[in-house]
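Peer 1: Fold the following and give me the result.
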Amino acid sequence: MKPGVLIIGKVDQNEESFIRFSNLFNIILYNFKSKSLLIHDFNTIYKTTNISALWLSHGEFDLDLYNSLPKDLKCIVLCSIGYDRYDLNLLKKKNIILCNRSNLGSNDVADLTLYHTLSAFRFFPIFEKNLRLYKNTIDSRLIMSIDNDNNSSKSNNKYFALGDQCYSQLVHSPKNKIAGIVGLGQIGKQIAIRLNSLGMSLHYHQRNKLSPSNYSLLIKKFIPTNNNSLPLTYHQDLSSLLKISDIIILALPLNNNSLNLINKDNLSLCKENVKIINISRGKIINEQDVIDFLDQGKIGYLSLDVFHDENNINKRLIFDKKNNQRYNVSLTPHIGSSTYDQVLQSYKLCQDNIIDIVLNDGNGLSPVNA
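Peer 2: Here you go, the predicted model:
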């Protein structure tokens, strides 16, 4: 009998590698409706079914679900990179290997960060919104020369504006500005490479400084031969990075040390009008503290691709105290790595992990608790 693989989420059943994969396993495509129903089905329909692997594109585990997992389960494979919702120790006690997407999608997340960085300095989203609204370039720029707080124009000519102002803020080039990257993993490195192309001064903070050998590998692997340098300044203390950065980019995993890392105390260390981008995990920032600093005008621009509650975005991130839409906040719906190219790579990695663990008795290609 073929080992069973229960898949929760969307897969392309006509994709070539999946067709080959399905010849090796008993594929069960599960229509997820609720966690309680899944627990019920584990305890009834699938109680005697040989399920060796769970392939998940979404879902959140709690103790009841852990206790109901199929008895033959050897691995859980994720299409995502984040695994902070899973109890690694409990899975290890059950001899279940958890695999994530590893570093797939780093380029795509860095591309989105580049978009948010340019938006933070140049205010592209609000200019586009106004052009769609007014349908002419002159009014689209002119309306931006009005200070929302004082309802007055800073432009010398009330009938014309160059587009170098966005309400109460001036539009700046990112060139020569200081970018502070918190977390220089695979995503952080790709972000640094892209911001370097903008001429930004790159600074970073993480637990350990990048070793000379890892720096050389980074240069060799990613930097063109005609420009074999990537100037990076290390900050052992987060506080020193926050104090000098014009823009802060969060690219670190969520754990006990990073939970609510960007709070009122750390925000108080930042430059006035600092720009903040979070493409990592929503709970790394304290949303209420960030909203308070936005209201006080101490944060110049905020870009988020992740949130505390992705099913119920805090409305204060969208609207200010006067119920006006915030012009200096850019939000994207957790699409950092959402490209079809990356999805196909994730599918293939899920398949390879399952084959290695279930058929070859290995530890998988991208285990996080083995």
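Peer 1: contacts, neighbours, all on C-alpha from now
Peer 2: Noted.
Peer 1: Quick one: residues contacting His172.
Peer 2: Phe121, Arg122, Asp164 (CA atoms under 8 Å, 6 or more residues apart in numbering).
Peer 1: Chain neighbours aside, what residue packs nearest to the second one?
Peer 2: With CA to CA, 6 or more residues apart in numbering as the criterion, Arg122 has its nearest non-adjacent residue at 5.4 Å, and that residue is Val171.
Peer 1: one more, for comparison:
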Amino acid sequence: MMVKALFTYNYGKEKMKKIKDLGYEIVYIKERELYYNEEIKDIEVLVCYNPFNSLDITKLNKLKWIQLSSIGIDQVPKQYLLEKQILLTNNKGGYSIPMGEWVVLKILEMLKKSKNFYKKQDNKLWKIDTSIIELYGKTIGFIGTGSIAYESAKRLTGFEVNIYGLNTTGRSVEYFDKCFSTSEFDYFLSLCDILVLTIPYTEKTHHLLNESNFKIMKDGVYIVNVSRGSIINEADLIKYLKNGKIKFAALDVFENEPLNENNPLWDLDNVIITPHNSWVSEMRNERRYNVIYENMKRYINGEKLINIVDLKKGY
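Peer 2: Prediction:
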């Protein structure tokens, strides 16, 4: 008997046929056009990003598994999935390479003052800046040592820097010179010239960075955030950017997105703002599909899926 699956994105005729050939009946409805109807009432699998505002999944009585195209799971009704024991998998690792490249780019842009040079170019101003600093020898700390941090660290090794990581137990991770446990958080922060946030957002990581630990950091620390905006207390961040304790911040994520035009971050010279764009590359759909296909194959064969989300932990 065929397994019925609902897709909210069309990966192309050939790729969709490969999934059908595994033993699936596929229904395709664009996410923005998706609502509950008779055609989808008996689906067992949902492959999507975020249809949860318009689609009431409590009506999908046969739903057993949701495969997300995203890494983050903020959009998912987690409590309902827990109650109904619906399996959730995500696209962990699918965006790690472009995000790793992005982290390296933003670190260099901050240290080499690219933002200032772009402004000078716009104004046709030829003026040398002698305050540029090297990346060589700096200590870069990653809060979180998952796939994004891994790909970032891998690319940073050639710069002859010290690469430190923070994870739950302090377990060793390839490309990291040393890893610290969360019990050593304050000490870890005090060591970093550059701090990179790559951890998932959960209740425990809400405003993980705030005034109390900004005070612990080195004077003139640099910060890169590619995880979630709410991991940093934005008001405290702005305060410490203004007083110079934080030298520069490259922010791809924010507490509220899109970023309001009246937000003070727009007006700070020591901030690089990008619109949650670090995950984008020409390979994104191919990598998404590869994860989806692998899991669809495993599911139909009764095998354990990859990228299973622990709903209690939130990642």
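Peer 1: Quick check: the gap between the residue nearest to Arg122 of structure 1 and Tyr301 of structure 1.
Peer 2: Look at Val171 of structure 1 and Tyr301 of structure 1: by CA to CA, to the nearest Å, they are 11 Å apart.
Peer 1: Show me which of these two is the more surrounded one.
Peer 2: Tyr301 (25 against 17; other CA atoms under 10 Å).
Peer 1: Wasn't the more buried one part of a strand?
Peer 2: Yes. With DSSP: H, G, I helix; E, B strand; the rest coil as the criterion, Tyr301 of structure 1 is assigned to a strand.
Peer 1: when you align them, which residue in structure 2 goes with it?
Peer 2: Tyr301 of structure 1 maps onto Phe248 in structure 2 when the alignment is built from TM-score structural alignment.
Peer 1: what about Asn31 of structure 1, neighbour count?
Peer 2: For Asn31 of structure 1, using other CA under 10 Å, the count is 11.
Peer 1: In structure 2, what residue corresponds to the residue nearest to Arg122 of structure 1?
Peer 2: Match for Val171 of structure 1 (TM-score structural alignment): Ile132.
Peer 1: Now do the SS call for that match.
Peer 2: coil.
Peer 1: just the one 5 residues further on next, same as before
Peer 2: For Gly137 of structure 2, the secondary structure call by three-state DSSP comes out as coil.
Peer 1: need the contact list for the residue nearest to it when sequence neighbours are not counted.
Peer 2: Leaving aside its chain neighbours, Gly137 of structure 2 sits nearest to Val161 (4.6 Å; criterion: CA to CA, 6+ apart). Contacts for Val161 of structure 2 (CA under 8 Å, 6+ apart) come out as Leu135, Tyr136, Gly137, Lys138, Thr139, Ile140.
Peer 1: gap between the fourth one and Pro200 of structure 2?
Peer 2: The one in question is Lys138 of structure 2. Distance from Lys138 of structure 2 to Pro200 of structure 2, by CA to CA: 25 Å.
Peer 1: which of those two has more neighbours?
Peer 2: Pro200 (21 against 16).
Peer 1: Surely the more buried one forms part of a helix?
Peer 2: No. If the criterion is three-state DSSP, then Pro200 of structure 2 is coil and not within a helix.
Peer 1: So it sits against Arg228, correct?
Peer 2: Yes. The criterion here is CA atoms under 8 Å, and Pro200 of structure 2 meets it with Arg228 at 7.0 Å.
Peer 1: list the contacts for Glu143 of structure 2?
Peer 2: One thing to correct before we go on: residue 143 of structure 2 is Ile, not Glu. Gly165, Leu166, Asn167, Leu195, Val196, Leu197, Thr198, Ile199.
Peer 1: Ranking by neighbours, what's the top pick from the residues you listed?
Peer 2: Neighbour-wise, those (other CA under 10 Å) top out at Gly165, 28 neighbours.
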